[in-house]
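> got a predicted structure here, sequence first:
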Amino acid sequence: MKPMQAALGRKARIPAIFRRRGDPLTVSENERRVLEIVRRSGVTSRADLTRATNLAPQSISRLIEALMKRGLVEFGEKRIRGRGHPGLAVRLTRSAVYAVGLSIRTEGADLAVVAFDGQVLAERTLSPSSMAVTDVIAEAQAQLDDVFTVLDLDRRRLFGFGLAMSGFFTVEAGRMNPPDPLAHWSVTDLEQTFMQAMDLPVWLENDGNASAIGESLCGVGLTHPSFAYLYFTYGLGGGVVLDGSLVRGAFGNAGEFSAMLSPETHARRPTLESLRRLICEHGVEVVSIADLQARFDPDWPGVSVWLDRVKEPLSDILSAISGVIDPSAIVFGGQIPRPLAERLIAGVQFHNRARRGETRPTPALLVSAVRGNAAAIGAASMPLKYAFFQ
């Protein structure tokens, strides 16, 4: 599906309850600005919104009233700030919008449901009869139905569907070139297939970009608007967020950080699959990356060998990110266990030559602040980010 066709397909499937007159179909640009500020603040006041947007108080009041009528925001407890009368706190209405995300891994799939305020309501690991596209869709539909039933959620408030998968975008829009275990997914127009199956607007990203969006909305991005995200999984990918916006690049593949390495160094890139194999070679049976993530022991034989092996290429990647992108933080995320990420961070260094006794400022190295399945949560965050926030 070409980009214009994908956009038209998404618009056609926006549920009627979320539509507004005119174009854009969900919220106006000023409403989007207000919603973004409220999202980042958690709760705020009309006075704070006036200061943050430079809009007139009357305009802010009209915007808040319109958003309240549509159920997107609500008033909370009064806030006292400085002198004068306390103002009513404005916050997002959690139950106003729901979005679902599906992450396709080399070993399986995961589903997440996220509320309008970023609260993760449910996470499910899927058990499809096979990893064929049709079987994964059928299992995702069944699990989604179960989540809405168990949590007693209003299905009419389900807005959109985010899909994340390992791999890079090809020149054919809507298609990705995934790792070998998912090769059969490469022949499918995923956006069109999932839009038809789910009857919802669908957004497709690689898992690194999706996770970066989730981190921007719910994690490190709340304090670092500009960051790079390293997605550790079967391979190594990632995403770039600058001033709160995902940088996709001309072909949608920005953040393919492994491409920074030469062919000679590429084999030593820090992937969890290479770690899993090395641990197995040292006598510990680890059957999958999910197994590695669940049972990781820093004292397993092979872990220290792997850390030494990947230290140099990872330092090269971090140094290139720092020099080219200049973010305030680099996030270690994906399926990497937190203790492993912390040991990686402790062992790497930036190539940063001093000049007159001073070196360039370098990004903070941080472990992801998103708990749970980063790609599935990020995928669920995509419809909210693109349709309602900045």
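Ah, there it is.

> contacts and neighbour counts: CA atoms only from here.
Noted.

> quick one: the strands in the stretch 251-390 of the chain, in order.
Secondary structure of the stretch 251-390 of the chain by DSSP state E, counting those that start in this stretch: the strands cover 329-334, 364-367.

> where do the strands of the stretch 101-250 of the chain begin and end?
Assigned by DSSP E, counting those that start in this stretch, the strands in the stretch 101-250 of the chain fall at 109-115, 120-125, 158-165, 168-169, 176-177, 202-206, 227-232, 236-242, 245-246.

> would you turn the ones you listed into a markdown table with distance to Ser328?
Output for those, formatted as a markdown table (distance: least, Cα to Cα, whole Å):
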| stretch | distance to Ser328 |
| --- | --- |
| strand 109-115 | 27 |
| strand 120-125 | 26 |
| strand 158-165 | 25 |
| strand 168-169 | 26 |
| strand 176-177 | 30 |
| strand 202-206 | 23 |
| strand 227-232 | 6 |
| strand 236-242 | 10 |
| strand 245-246 | 14 |
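
> minimum distance to Glu29: which of these has it?
strand 245-246 (15.2 Å; Cα to Cα).

> packing partners of the closest one?
Under the contact criterion of 3 or more Cα pairs under 8 Å, 6 or more residues apart in numbering; DSSP states H and E, strand 245-246 touches helix 207-218.

> just checking, what packs against the helix it packs on?
Short answer (3+ Cα pairs under 8 Å, 6+ apart): helix 207-218 packs on strand 158-165, strand 227-232, strand 236-242, strand 245-246, helix 374-388.

> nearest to Ser322, out of the strands of the stretch 251-390 of the chain?
Proximity to Ser322, assessed across these by Cα to Cα, is greatest for strand 329-334 (8.6 Å).

> relative orientation of that closest one and strand 236-242 in degrees?
Angle of strand 329-334 versus strand 236-242, following axes from the mean of the first three to the mean of the last three Cα atoms, to 10 degrees, is 140 degrees.

> alongside the first one, take a look at this:
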Amino acid sequence: MRRAMARKPLISPSLVRTSDSTVVNQNERAILDVVRREGGTTRSTITAQTHLSQQSVHRLVDRLVERNFLHIGQPVISGRGQPSPVIEINPEAVFGIGISINTDTVRLSIADLNCNEVSSLNIDIDPTIRQTALPALHRAIAESLEASNIPRERVLGVGVAISGYRTGKEDVYVTPAPLESWSNTPLVELFETTFNMPVWVENNASAGAIGESLKGAGQDHSRFAYLSFNDGFGCGLIYDGKPFFGGFNNPGEMGRLYTQEQIRHRPALGELLLRLADAGIHIATIDQLYREFDPTWPGVTAWIAEVKPQLNLAIRALRATMDPTAIVFGGEAPAALKELLIAACDEVDLDRYGREIGLPTYIASALPGDPSTIGAALLPLKDCVLM
């Protein structure tokens, strides 16, 4: 993650190492990452999967147990010798809060150190009016922490996912027209002042990709692209298990790929709502589309055919540049619509000798709801604790 340690004094002092003001150091991150991915493991496995010596692993594990990041479980027999105790993540060691601001919905999520969602809700506010949304978000965070019995001092901070692209400054975005009140504003300062917590901000595609890297496709693929179908159409990139942000912090800004004529035919859900209305199906919001979508509606098949060339153009661009092993179809698209979009992708690619070229695996995201919300909740964990 880009933001390193500049804002760590805002994190609860009980979570910060006194030696260097970090939450955990790089070696401790490596251990936590192995234990989390393995779902509990032994010291010998940690040694085998990291660059650390056996002595270092024992010392660091003991320190993480003392700080309550790890638990010692029951011994298991692994090979010869005495049974080894299982090292397990303490999921309640730290938490991250995630907020996803879309054109018609605001969602909140709380994730534990195992990257599991412990709380999730849609917040009944109008996301287009910043002045009323901010205090409502503050209240929702406090109520969610209380309802989940999570002490404030165990929270690393708040991740915010928002539709839009950066202007050049890291936390200033140009948002879709309905979210104009959030545009051209330093969002980190705005949210930190409101929440009195450290804040990380990403666009919803990158946040969704981060969520997928920790909870979905990232379990099998370290280099993948995440297509985010929202009111617009964007992409997040994961390379070697880490989010890729590019030189200007705007990777996957798909709008720049299309001409003015093509852009209205890209696979953006806002465009689908217009085509459905033309066909007599009146869906007011993307959230309603997610809840009520029927692939047999009139207009759906025609829209898939309309966007197919632009969808495949985006995929060819990703293959030509990033060369991912997988492309994940996510965002706010309903499950059945993701499958229709995957079915519209090119199935065969040939080289000039007529031989098939390997294609990335197309994956429909299985993360519930809008993956950018859980991705936002994982931003603090990814930046402070995990690899």
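Received, thanks. Predicted model only: the values in this text are computed from it and were never measured.

> hmm, back to that, of all the helices and strands packed on helix 207-218 of the first structure, which lies closest to Ala329 of the first structure?
strand 227-232 (4.8 Å).

> what angle do the closest one and strand 329-334 make?
Using the same axes, to 10 degrees: strand 227-232 of the first structure against strand 329-334 is 20 degrees.

> on average, how far is strand 227-232 of the first structure from the matching bit in the second structure?
The superposed strand 227-232 of the first structure is, by mean Cα distance after the TM-score superposition for the first structure, a mean 0.3 Å from where its aligned residues fall in the second structure.

> could you tell me where that strand falls in the second structure?
Aligned by TM-score structural alignment, strand 227-232 of the first structure falls on residues 224-229 of the second structure.

> returning to what we had before: most tightly surrounded among the strands of the stretch 251-390 of the first structure?
Comparing the strands of the stretch 251-390 of the first structure by mean neighbour count (mean count of other Cα atoms under 10 Å), strand 329-334 ranks first with a mean of 25.

> what span of the second structure lines up against that one?
Using TM-score structural alignment, strand 329-334 of the first structure lines up with residues 326-331 of the second structure.

> mean deviation, that stretch versus the first structure?
Mean for stretch 326-331 of the second structure is 0.3 Å (mean Cα distance after the TM-score superposition for the first structure).

> to Val43 of the first structure, which of the strands of the stretch 101-250 of the first structure lies closest?
Val43 of the first structure lies closest to strand 109-115 among those, at 15.8 Å (Cα to Cα).

> onto which residues of the second structure does that closest one map?
Against the second structure, strand 109-115 of the first structure falls on residues 106-112 (TM-score structural alignment).

> average distance between the matching stretch and the first structure?
Averaged out, stretch 106-112 of the second structure is 0.7 Å away (mean Cα distance after the TM-score superposition for the first structure).

> what lines up with Asp278 of the second structure in the first structure?
In the first structure, Asp278 of the second structure lands on Glu281 (TM-score structural alignment).

> wait, I meant Ser144 of the second structure
Checking with TM-score structural alignment, Ser144 of the second structure has Val147 as its match.

> that match: what's it in contact with?
Ala122 (Cα atoms under 8 Å, 6 or more residues apart in numbering).

> ok, it to Asp135 of the first structure distance?
In this view, Val147 of the first structure and Asp135 of the first structure are 18 Å apart by Cα to Cα, to the nearest Å.

> still on that earlier bit, from the middle of its chain, how far away would the match of strand 227-232 of the first structure be?
Mean-position distance between stretch 224-229 of the second structure and its chain equals 10 Å (Cα atoms, centre = their mean, to the nearest Å).

> can you give the contact residues for that stretch?
Residues outside stretch 224-229 of the second structure that contact it (Cα under 8 Å, 6+ apart) are 204-206, 208-209, 217-218, 233-239, 267-269, 318, 324-333.

> try it again with 6 Å
205, 209, 234-238, 268, 324-333 (Cα atoms under 6 Å, 6 or more residues apart in numbering).

> can you redo the strands of the stretch 101-250 of the first structure as a markdown table with distance to Asp291 of the first structure and mean neighbour count?
Output for those, formatted as a markdown table (distance: least, Cα to Cα, whole Å; neighbours: other Cα atoms under 10 Å):
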| stretch | distance to Asp291 of the first structure | mean neighbour count |
| --- | --- | --- |
| strand 109-115 | 14 | 25 |
| strand 120-125 | 13 | 18 |
| strand 158-165 | 19 | 27 |
| strand 168-169 | 25 | 20 |
| strand 176-177 | 25 | 21 |
| strand 202-206 | 22 | 27 |
| strand 227-232 | 14 | 29 |
| strand 236-242 | 18 | 24 |
| strand 245-246 | 31 | 18 |
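
> closest to Glu74 of the first structure out of those strands?
Closest approach to Glu74 of the first structure among the strands of the stretch 101-250 of the first structure (Cα to Cα): strand 109-115, 14.6 Å.

> who touches that closest one?
For strand 109-115 of the first structure, the surrounding residues in contact (Cα under 6 Å, 6+ apart) are 94, 97-103, 120-126, 376-377.

> what's the angle between that strand and helix 374-388?
For strand 109-115 of the first structure against helix 374-388, the angle by the same axes, to 10 degrees is 40 degrees.

> in the second structure, which spans are helices?
Assigned by DSSP state H, the second structure shows helices spanning 26-38, 43-49, 54-66, 130-147, 187-195, 204-215, 260-263, 269-278, 286-292, 300-321, 335-343, 371-384.

> quick one: the first one aligns where in the first structure?
The one in question is helix 26-38 of the second structure. Using TM-score structural alignment, helix 26-38 of the second structure pairs with 29-41 in the first structure.
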